[in-house]
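K.L.:
generate coordinates for the sequence data below:
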Amino acid sequence: MSRKYFIAGNWKMNKTPEEGKKLASEIASVVSKDAAVDVVVCPSFIALDRVSQAIEGSAVKLGAQNFYPKTNGAYTGESSPEMLREVFAKYVILGHSERREYFGESDSFVNEKVRFSLENLLNPILCIGETLEEREANETLEVVKRQLLGGLEGVDTDGLSNVVVAYEPVWAIGTGKTATPEMAQEVHGSIRSLLTEKYGEAAAEKVRILYGGSMKPSNAPELLAQTDIDGGLIGGASLDSKSFCELIDAARTAS
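P.N.:
This is a model prediction of the structure:
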């Protein structure tokens, strides 16, 4: 099964709207309209509209970093899928380790968001991954299984076709540490096996599984050469157009 590589930039709480517009414009100018790689940028909520305008007409797609699973209402500080769709967002990052750690998001709440995103025509990028303590206790695959199956509870095969999974070893996010390609492949292969058990081989083989632990131009070729690594959810390296475009090139070369 040939899966199209997927490179997504998670800008986190970085870039003003004007800075985001400039960065997005630089990326869009490099990505051809017949891109061999799916490219997504995920700015902060306040920059979404400006970035959306900057990438209009290009092959770069827009993603959001979060939303609240309600259509509207008294939810101070939150945004809805409808608001995201109005600025032409196609993707939304859900279950990121920082949301789980700093904002107490549980597997069940992440699952509620996943199901609501699918109901509201947003493609979820479901993040899963273990902490350093969990890895050292040999709990990696157990944690990944719990978060993956918990996040996909109630999602059918049709819904799965719109889900992107991102494996992010928490100990490798923003630390400069990276799982070896073999370590990453072991977990990605386990994720694919879990999806196969739940949905069947045909559906599981279509799911893109991204690596989200400090992928950068220097290690991307080795990571992307692994059987079940289909791209990256990029943090720090997505804040510089040169490094981000080098990652896109690495995925294009690996295709």
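K.L.:
only C-alpha atoms from now on, for both contacts and neighbour counts.
P.N.:
Will do.
K.L.:
what's the closest non-adjacent residue to residue 100?
P.N.:
residue 106 (6.5 Å; Cα to Cα, 6 or more residues apart in numbering).
K.L.:
surely that neighbour and residue 99 touch.
P.N.:
No: between residue 106 and residue 99 there is no contact under Cα atoms under 8 Å: 9.2 Å.
K.L.:
what segments of the stretch 51-200 of the chain are strands?
P.N.:
Assigned by DSSP state E, counting those that start in this stretch, the stretch 51-200 of the chain shows strands spanning 60-64, 89-94, 123-128, 164-167.
K.L.:
can you redo these as a markdown table with mean neighbour count and distance to residue 225?
P.N.:
Below are the strands of the stretch 51-200 of the chain laid out as a markdown table (neighbours: other Cα atoms under 10 Å; distance: least, Cα to Cα, whole Å):
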| stretch | mean neighbour count | distance to residue 225 |
| --- | --- | --- |
| strand 60-64 | 27 | 23 |
| strand 89-94 | 24 | 24 |
| strand 123-128 | 26 | 21 |
| strand 164-167 | 25 | 16 |
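K.L.:
identify all contacting residues around the longest helix belonging to the chain.
P.N.:
Using DSSP state H, we find that the single longest helix of the chain is helix 181-199. With Cα atoms under 8 Å, 6 or more residues apart in numbering as the contact definition, helix 181-199 has outside contacts at 141, 144-145, 148, 156-157, 167, 201-205, 209, 211, 222-223, 226-229.
K.L.:
give me the buried subset of those residues.
P.N.:
The neighbour-count test (16 or more other Cα atoms under 10 Å) marks 141, 144-145, 148, 167, 203-205, 209, 211, 223, 226, 228-229 as buried among these.
K.L.:
now show me the structure for the sequence below, then we'll compare the two:
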Amino acid sequence: MRKRKKVVIANWKMNYDFYETTSFIRNFLKIVFERKINHNKEIIIAPSFPFLHISNQISQGTTLNIAAQNIHHTDKGSYTGEVSSYMLKSIGIQKVILGHSERREFFLEKNNLLFEKIKIALKYNFNIIFCVGESFLERSKNKQFEIVKSQLEETVFRCTSDEVKSFYIAYEPIWAIGTGKTATFEEVQIMHEFIRSLFFDKYGESVSNRIYILYGGSINDLNAKDFFSQKDVDGGLVGNSSLKLDKFLRIVQS
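P.N.:
Predicted structure coming up:
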């Protein structure tokens, strides 16, 4: 079986201004270079839209990748305030987060819309960080596997095996994001193993072995090593803990 490298993604959400964004990235790259801590890791940072271009410019020639936090589901048009893959491609962005729980909850994004976003992202050859996960109510009813399976079947699993090679899957139990509740290492491994088995059933062993499945529920510098040591956890989608340089560096080194 091919050994998968670890992937760490910083999702900065609606945080940091121009100065904070550029300072963080420059300092991060300086420390990573000096300590040589990016061996066999993929590191991705997703800043806010206004700072994608400058962040990508600063990162040129390094191993750091820059991702967008969202895209619109069409190329262009009368959609005030929206940003398209067509626009992002023109400034060198090649990765995007789709289906984040906050997009689903606050912007009412459903699976049919997310599939349209997947299609347009694939059209422009984006790598897609696709989020799935259940709410506290759904888990309390023991429906977490049913929910995650349906989220994949209605979106990612409508793609071909070649297209799926462009995906990272991020499992984020919604009940463990910013609530103080934490999923156990065993709960996370069980879900990641389940997700990998779904890819095996749909696409076969080759795809299931190579797909990156990341954990996105309240990872911090204290628990990252234990989460990342789980067999089917290939890294993390990190929220608040990625906003502090020292904490994010410790997570990367985990």
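K.L.:
returning to that earlier point: quick one: what's aligned to the residue nearest to residue 100 of the first structure in the second structure?
P.N.:
Taking TM-score structural alignment for the superposition, residue 106 of the first structure sits opposite residue 110 in the second structure.
K.L.:
what's the neighbour count on its match?
P.N.:
15 (other Cα atoms under 10 Å).
K.L.:
repeat that for residue 57 of the first structure.
P.N.:
11.
K.L.:
picking up where we left off before, name the nearest of the buried ones among the contacts of helix 181-199 of the first structure relative to residue 23 of the first structure.
P.N.:
The shortest gap between residue 23 of the first structure and any of these belongs to residue 211, at 22.4 Å (Cα to Cα).
K.L.:
residues touching that closest one, list them.
P.N.:
If you count contacts by Cα under 8 Å, 6+ apart, then residue 211 of the first structure has 166-168, 184, 229-233 around it.
K.L.:
go on, residue 177 of the second structure?
P.N.:
So residue 177 of the second structure contacts 216-218 (Cα under 8 Å, 6+ apart).
K.L.:
now with 6 Å?
P.N.:
217-218 (Cα atoms under 6 Å, 6 or more residues apart in numbering).
K.L.:
what's the counterpart of it in the first structure?
P.N.:
Aligned partner of residue 177 of the second structure by TM-score structural alignment: residue 173.
K.L.:
for the most centrally placed residue in the second structure, give its distance to residue 143 of the second structure.
P.N.:
Geometric centre of the second structure, nearest residue: residue 129, 4.2 Å, by Cα atoms, centre = their mean. From residue 129 of the second structure over to residue 143 of the second structure the distance is 23 Å, taken as Cα to Cα, to the nearest Å.
K.L.:
stretch 128-140 of the second structure corresponds to what range in the first structure?
P.N.:
Stretch 128-140 of the second structure covers residues 124-136 of the first structure once aligned (TM-score structural alignment).
K.L.:
what are the contacting residues of the matching stretch?
P.N.:
In contact with stretch 124-136 of the first structure (Cα under 6 Å, 6+ apart) are residues 91-96, 140, 144, 147, 163-171.
K.L.:
cool, stretch 46-59 of the second structure as well?
P.N.:
Contacts of stretch 46-59 of the second structure (Cα under 6 Å, 6+ apart): 10-12, 66-68, 91.
K.L.:
what stretch of the first structure does it fall on?
P.N.:
So stretch 46-59 of the second structure sits over residues 42-55 in the first structure, by TM-score structural alignment.
K.L.:
gap between the two ends of the matching stretch?
P.N.:
Termini of stretch 42-55 of the first structure sit 12 Å apart (Cα to Cα).
K.L.:
how about stretch 239-249 of the second structure?
P.N.:
Stretch 239-249 of the second structure: ends 14 Å apart by Cα to Cα.
K.L.:
likewise stretch 167-185 of the second structure?
P.N.:
For stretch 167-185 of the second structure, the end-to-end distance is 23 Å (Cα to Cα).
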